[in-house]
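Undergrad: Test case, fold it:
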Amino acid sequence: MSKVCSHMTMSLDGFIADPQDGAGELFGWYSAGEVTVPSGDARWSFELDENSAEMIREMLANTGALVCGRRLFDLTNGWDDSHPVGAPVVVVTHRPPEDTGQWKSTTFAADVAAGITEAKGIAGDKNVTIASASIAQQALDLGLLDEVHISLVPVVLGAGIPYFAQLTRSPHRFDDPVVIQGSRVTHLKYAVRPR
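TA: Okay, the predicted model is just below:
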């Protein structure tokens, strides 16, 4: 059965980027090993420890669509219409770009619920992965998130963009985590408890 998951790399103090959207301090684990895992885009690959490599292979194989917000889409130039996860992207935005026709693997939705519905239709039996903090927050509040995945890195940023903040329906509760120890990272997977 397909799931809606969020996955972010996070600092020990809960941030997924520094105040200037930098993530360099967080992404070192993507090159902290000797196992090469190709991404869904031939331009990139990961150099991971064996445990992280297994986790990434599983995520890549099981993701049928990715959901993000307009801010991340703009920061990455839409991954040039080829996200490393190798799946189509649904961008949640109230301001779709004027050139929406040029995006072959990217669609645009007006709100989180519509974006997740669109992504589920695209993903079929595979999972939908949310890759934006704001979208994950809204999906959690709406009861649309099945699992929260955190790649926790041993760094404290002190300030930045939090994974979860400004929740309107908290507290949210989770089951005990599945824990995968990696090099320079600990991967945590939590099932979201229904309200």
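Undergrad: From now on I want contacts and neighbour counts done on CA atoms only, so please keep to that.
TA: OK.
Undergrad: quick one: the helices in the chain?
TA: 50-62, 70-75, 112-123, 133-141 (DSSP state H).
Undergrad: Next, the second sequence, to be compared with the first:
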Amino acid sequence: MTLVYTHLSASVDGYVSGRGARAGLGLGNGFRIFDWLSDHSSANRAVKEYGGSRAAAVVAGRNTYEHADRWGGNSMDAGTRLFVVSRDPIPDAAEGQTIVTDGLESAVRQAREVAEAAGKDVKIAAGATATEAIRLGLLDEILISQVPVLLGGGHPFFRELPEAVELECTSVAVNQGVTHLTYRIVK
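TA: A predicted model of the protein is given here:
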């Protein structure tokens, strides 16, 4: 069964990027939250390897796409198709980057078709896009790699929701410098 999930590293105070995030400086002063990716201990390596092979398609919003310098013409994760949700066309998008101008539901539907054909999942690549996916009932799972730092500002993982969302914790992997949490959204 193909799942739609999000996985981001976040500070304890809930930020997925620091202050000053913009094109060319995608995470602002928040690079510390990704230090665990270069740690090759077993828990971190397992999370990284699973994350790198799990998705066949990635859905990102236009802001994340631009802040990440359009992933250099590729996708966020190697070997995945990228679907970018944008109000406007992006005529100079790279080949293999699908620009979706008719909304997140359409982007997730297209990404799900790709993922189902490959027997894999769909990754939502940004907090604001993940929040909208929750609002629309499209998100199944949330993975947070929580790093013990307080960034004090930046872009939060989630935006305001119209009501509380119940979660079920399905796994916890603790390692020095990061705690990997997996939650299923209770629907």
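Undergrad: Any idea what the TM-score comes out to?
TA: After superposition, the two chains reach a TM-score of 0.89 (TM-score structural alignment, normalised by the length of the second structure), with 176 aligned residues with a CA RMSD of 1.3 Å.
Undergrad: that older thread, from the helices of the first structure, which stretch is densest packed?
TA: Ranked by mean neighbour count, the helices of the first structure are led by helix 133-141 with a mean of 22 (mean count of other CA atoms under 10 Å).
Undergrad: so it corresponds to what in the second structure?
TA: Aligning helix 133-141 of the first structure against the second structure (TM-score structural alignment) gives residues 127-135.
Undergrad: just how off-centre is that stretch within its chain?
TA: Chain-centre distance of stretch 127-135 of the second structure: 10 Å, with CA atoms, centre = their mean, to the nearest Å.
Undergrad: To residue 173 of the first structure, which of the helices of the first structure lies closest?
TA: When the helices of the first structure are compared for distance to residue 173 of the first structure using CA to CA, the nearest one is helix 133-141, at 10.4 Å.
Undergrad: With the second structure overlaid, how far apart is that closest one on average?
TA: After superposition onto the second structure, helix 133-141 of the first structure sits on average 0.5 Å from its aligned residues (mean CA distance after the TM-score superposition for the first structure).
Undergrad: which other helices and strands contact that helix?
TA: If contacts are counted by 3 or more CA pairs under 8 Å, 6 or more residues apart in numbering; DSSP states H and E, helix 133-141 of the first structure sits against strand 63-69, helix 112-123.
Undergrad: Nearest to the spatial middle of the second structure, which residue is it?
TA: residue 125 (2.6 Å; CA atoms, centre = their mean).
Undergrad: quick one: that residue and residue 4 touch, right?
TA: No: Residue 125 of the second structure lies out of contact with residue 4 (CA atoms under 8 Å); the separation is 10.7 Å.
Undergrad: ok, back up a step: which one of the helices of the first structure lies nearest to residue 33 of the first structure?
TA: For the helices of the first structure, the distance to residue 33 of the first structure is smallest for helix 50-62, at 7.6 Å, taking CA to CA.
Undergrad: mean shift of the closest one relative to the second structure?
TA: With mean CA distance after the TM-score superposition for the first structure, helix 50-62 of the first structure departs from the second structure by a mean of 1.2 Å once superposed.
Undergrad: so that helix corresponds to what in the second structure?
TA: By TM-score structural alignment, helix 50-62 of the first structure lines up with residues 42-54 in the second structure.
Undergrad: Using JSON lines, please lay out the helices and strands packed on helix 133-141 of the first structure together with distance to residue 27 of the first structure.
TA: Shown next, in JSON lines, are those (distance: least, CA to CA, whole Å):
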{"stretch": "strand 63-69", "distance to residue 27 of the first structure": "18"}
{"stretch": "helix 112-123", "distance to residue 27 of the first structure": "26"}
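Undergrad: Can you check which of those gets nearest to residue 95 of the first structure?
TA: Here strand 63-69 is closest among those (CA to CA), at 10.6 Å.
Undergrad: Tell me how many other residues surround the closest residue to the residue nearest to the centre of the second structure other than its chain neighbours.
TA: Of all residues beyond its chain neighbours, the one nearest residue 125 of the second structure is residue 60 (5.0 Å), with distances taken as CA to CA, 6 or more residues apart in numbering. Neighbour count of residue 60 of the second structure, defined by other CA atoms under 10 Å: 27.
Undergrad: same deal with residue 78 of the second structure?
TA: A total of 12 residues lie near residue 78 of the second structure under the criterion other CA under 10 Å.
Undergrad: quick one: contacts for it?
TA: Shown in contact with residue 78 of the second structure (CA atoms under 8 Å, 6 or more residues apart in numbering): residue 52.
Undergrad: After alignment, which residue of the second structure pairs with residue 152 of the first structure?
TA: With TM-score structural alignment as the criterion, residue 152 of the first structure lines up with residue 146 in the second structure.
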